[in-house]
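*Asks:* Predicted model and sequence below, questions to follow.
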Amino acid sequence: MISPAARDALQDWLAYQKSLRGAPQTTLDAYGRDVSDFLAFITEHKGEAQGLRALERISVTEMRAWMAFTRGDGVGPRSLARKLSAVKSFFRWLSEREGIEPTAVLSARSPKYQRKLPRPLSPDAAQDVIDTLSFQTTQPWIGKRDEAVVTLLYGCGLRISEALGLLGSDLPLGEALRITGKGGKERIVPVIAPAREAVERYIAACPYPMEADQPVFRGARGGPLNPRTLQQTMARVRMQLGLPSTATPHAMRHSFATHLLNAGGDLRAIQELLGHASLSTTQTYTAVDTSRLMEVYARTHPRAK
């Protein structure tokens, strides 16, 4: 059983993640599960509830035991790396707030895993997706809505949560948009003309008023548009177009970045447009481009045949 002091500390840390760092609820839920599972393991491993002072006596050996136990429970290296990251973040916070020595926890090495490369669509396929979206419903305003959202993902590189988070107060869209992304980080995103025009067509057709404190993109009954609804629509579109299962709404954002890079875009500028905290995340698209070039090489070079 987790000690009351450790449980209270966990709740305070989650509140900090929400209020000061702007973590979404899905992330908070995952953090809570990951750290709770870790604390429960340490409690059982040591045979007694671990108060805050006891937590700083966690050893490197015990960290290895937890990681081995978690892997043995069927958790893959990518998921284990995520869990370890949450635990380390919690202990950094404990160190700053309670003066707990976190060295053993922070020195635990994350497992290596093969990073999945984004799977962008070709420019023609991306345009085909946008052109096909409006034919997935008998209600014209809903077709215009889906087209507007996906055009924002592809034309501006927005995350789906960022597009669906737009409020009536953000209208009318100008040539740039202030977006609050992960961790509450703000960025300015240029809005291309096709994206502005798609949103304008949707607004003109939408049966619900664009109130300042209400979401721009509405569901069929007027509530906020559920991202799952858009994902299901994209699934129908990719089946019609014969696209792979990786052709998701988020793939449109990947396509935005990859197509900019292919056109000679600066990696730092693309990082700012996407709202990536680390350049290494944006550099993934360099790997995508290299992978694509190697595929072309393998198909066309005489010595590769």
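*Replies:* Great, that's in hand.
*Asks:* For the rest of this, base every contact and every neighbour count on C-alpha atoms.
*Replies:* OK.
*Asks:* Leu133 against Asp146, yeah?
*Replies:* Yes. Under the criterion of C-alpha atoms under 8 Å, Leu133 makes contact with Asp146 at 6.4 Å.
*Asks:* So what's the residue count around Pro249?
*Replies:* Here the number of neighbours of Pro249 (other C-alpha atoms under 10 Å) works out to 22.
*Asks:* Same check on Leu293?
*Replies:* 12.
*Asks:* That one in helix, strand or coil?
*Replies:* Reduced to three states with DSSP: H, G, I helix; E, B strand; the rest coil, the structure at Leu293 is helix.
*Asks:* repeat for Leu10
*Replies:* Three-state assignment for Leu10 (three-state DSSP): helix.
*Asks:* wait, what's in contact with it?
*Replies:* Neighbour list for Leu10: 32, 35-36, 90 [criterion: C-alpha atoms under 8 Å, 6 or more residues apart in numbering].
*Asks:* Presented hereafter is structure B, for comparison with structure A:
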Amino acid sequence: MLTGALLILAPLFFGFALALKNRRLMTIIHYSVEALVYFILALLGLGLGQMQGLSSQLGAMAGQVSALVIVLFVANMAGLWLLHRWKPMLSEPRDVARGGAGYLRLFMAALKPLLAVLVGVLSGYFVLPELPQTEQLATWSLMLLLFLIGLQLRNAGLSLRKLLMNTQGLGIALVLVISSLLAGLLLVPLLDMPWNQVLALAFGFGWYSLSGIVIGDSLGPAWGGVAFLNDVLREIIALAIIPLVIGSRPGMAIGYGGATAMDFTLPVIRSNGGLGCVPVAIASGFLLSFLSPVLMGVFLSLG
């Protein structure tokens, strides 16, 4: 399993090692990443739809997702609250004019991954009940996605040194890792599975396209579906709580967004928390995006 984890992680580091200067190529990469994400999510759904006894496992999956979401939410927010008490972060006044319609559009966009998985589930259940290459195709697609994301991270105009020197962003990322680790250990008896697998589930940080396929490839489509739902719900909950929390406790709002703070939830963070929150969100989101596949791969390899 260690070899498989390293093979999945290698494209991320290889992509991060390459510097590109062609803007047109970076634009193509951006749209390719977006298309690949939805393709991978549809494959995840396809694997779920092809799973024997899917209907009988839905109740158990709902309980597992609920446990993950609730325990991680409480642990992450408690850790971020303690960080706020120790080193408070101040936000600028809210930019109300930039909230509204843009926020609603983002919230609706957060439902698109669920639709992609649903299409895959229905296809696997009714149309393609037997497609033996689904798992291999998903794995190769994920490796390509990680390579392209590595390119994006390297060529986003971000200095790794400056990101690591952003103490607030670094602190948020570390608190999220530590609190997720503690939450994972608390979840071991609830989920009734090996501790290393539970910790792998806890380290998705909202990156649902990654966690769903990595966990599904290692633990089966049911757990892949659980990992996906846990992380997509983090994104949806983050969109809901950011406007409520960021005015008084910006670090908590940014931190719960996890890896999405550098991309999907960033516009909501900017419009509600001001420009001062943007470097912190990018720093914490970048670090968590980099750590998520590494931590999942390491803990899954311990099995």
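*Replies:* Good, I have the coordinates. Predicted model, so just to flag it, every value in this text is computed and none were measured.
*Asks:* Give me the TM-score for this pair.
*Replies:* Both chains were compared after superposition, and using TM-score structural alignment, normalised by the length of the second structure their TM-score is 0.27; 138 aligned residues with a C-alpha RMSD of 6.3 Å.
*Asks:* what's the neighbour count on Val245 of the second structure?
*Replies:* By the criterion of other C-alpha under 10 Å, Val245 of the second structure has 17 neighbours.
*Asks:* show me what contacts it?
*Replies:* If you count contacts by C-alpha under 8 Å, 6+ apart, Val245 of the second structure has them with 252-253.
*Asks:* same thing but at 6 Å, please
*Replies:* Each residue near Val245 of the second structure by C-alpha atoms under 6 Å, 6 or more residues apart in numbering is listed here: Ala253.
*Asks:* What of Gly255 of the second structure?
*Replies:* Residues near Gly255 of the second structure by C-alpha under 6 Å, 6+ apart: Ile172.
*Asks:* Could I get the buried residue list for the helix or strand it falls within?
*Replies:* Assigning secondary structure by DSSP states H and E places Gly255 of the second structure in helix 250-256. Of the residues in helix 250-256 of the second structure, those buried under the neighbour-count criterion (16 or more other C-alpha atoms under 10 Å) are 250-256.
*Asks:* for stretch 257-264 of the first structure, same thing?
*Replies:* Taking 16+ other C-alpha under 10 Å as the criterion, stretch 257-264 of the first structure shows 257-261 as buried.
*Asks:* Can you lay out those as TSV showing distance to Thr282 of the first structure?
*Replies:* TSV is the format used below for those (distance: C-alpha to C-alpha, whole Å):
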residue	distance to Thr282 of the first structure
Ala257	8
Thr258	10
His259	13
Leu260	12
Leu261	10
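*Asks:* Counting only helices, which of those residues make the cut?
*Replies:* 257-261 (DSSP state H).
*Asks:* where exactly do the strands run in the stretch 151-300 of the first structure?
*Replies:* 176-180, 186-190 (DSSP state E, counting those that start in this stretch).
*Asks:* which other helices and strands contact the last one?
*Replies:* Looking back up the chat, that one is strand 186-190 of the first structure. Contacts of strand 186-190 of the first structure with other secondary structure elements, assessed using 3 or more C-alpha pairs under 6 Å, 6 or more residues apart in numbering; DSSP states H and E, are made with strand 176-180.
*Asks:* Okay, angle between the strand it packs on and strand 186-190 too, please.
*Replies:* For the pair strand 176-180 of the first structure and strand 186-190, the angle between their directions (axes from the mean of the first three to the mean of the last three C-alpha atoms, to 10 degrees) equals 150 degrees.
*Asks:* Pull out the buried positions in strand 176-180 of the first structure.
*Replies:* 177, 179-180.
*Asks:* Contacts for that strand, please.
*Replies:* Identification of contacts with strand 176-180 of the first structure by C-alpha under 6 Å, 6+ apart yields 186-191.
*Asks:* Show the subsequent helix or strand relative to the strand or helix carrying Val35 of the first structure.
*Replies:* Here Val35 of the first structure is covered by helix 25-46, with elements defined by DSSP H and E. Sequence-wise, the next helix or strand downstream of helix 25-46 of the first structure (DSSP H and E) is helix 52-55.
*Asks:* re the thing from before, let me know the closest of the buried residues of strand 176-180 of the first structure to Leu80 of the first structure.
*Replies:* Distance from Leu80 of the first structure was checked for each of the buried residues of strand 176-180 of the first structure by C-alpha to C-alpha. The minimum falls on Thr180, at 28.6 Å.
*Asks:* Distance check, that closest one against Ile130 of the first structure.
*Replies:* The span separating Thr180 of the first structure from Ile130 of the first structure equals 25 Å under the rule C-alpha to C-alpha, to the nearest Å.
*Asks:* Can you report how many residues lie near Gly59 of the second structure?
*Replies:* The number of residues packed near Gly59 of the second structure is 10, by other C-alpha under 10 Å.
*Asks:* May I see the contacts of strand 176-180 of the first structure arranged in CSV, with neighbour count as well?
*Replies:* Below are the contacts of strand 176-180 of the first structure laid out as CSV (neighbours: other C-alpha atoms under 10 Å):
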residue, neighbour count
Glu186, 13
Arg187, 16
Ile188, 14
Val189, 18
Pro190, 15
Val191, 17
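*Asks:* among the residues you listed, which two are most distant?
*Replies:* Of all pairs in those, the most separated under C-alpha to C-alpha is Glu186 and Val191 at 15.4 Å.
*Asks:* Reformat the strands of the stretch 151-300 of the first structure as TSV; add distance to Met63 of the first structure.
*Replies:* As requested, these are exported to TSV (distance: least, C-alpha to C-alpha, whole Å):
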stretch	distance to Met63 of the first structure
strand 176-180	36
strand 186-190	36
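*Asks:* Out of the ones you listed, the one nearest Ala126 of the first structure is which?
*Replies:* Comparing the strands of the stretch 151-300 of the first structure against Ala126 of the first structure with C-alpha to C-alpha, the closest turns out to be strand 186-190 (19.1 Å).
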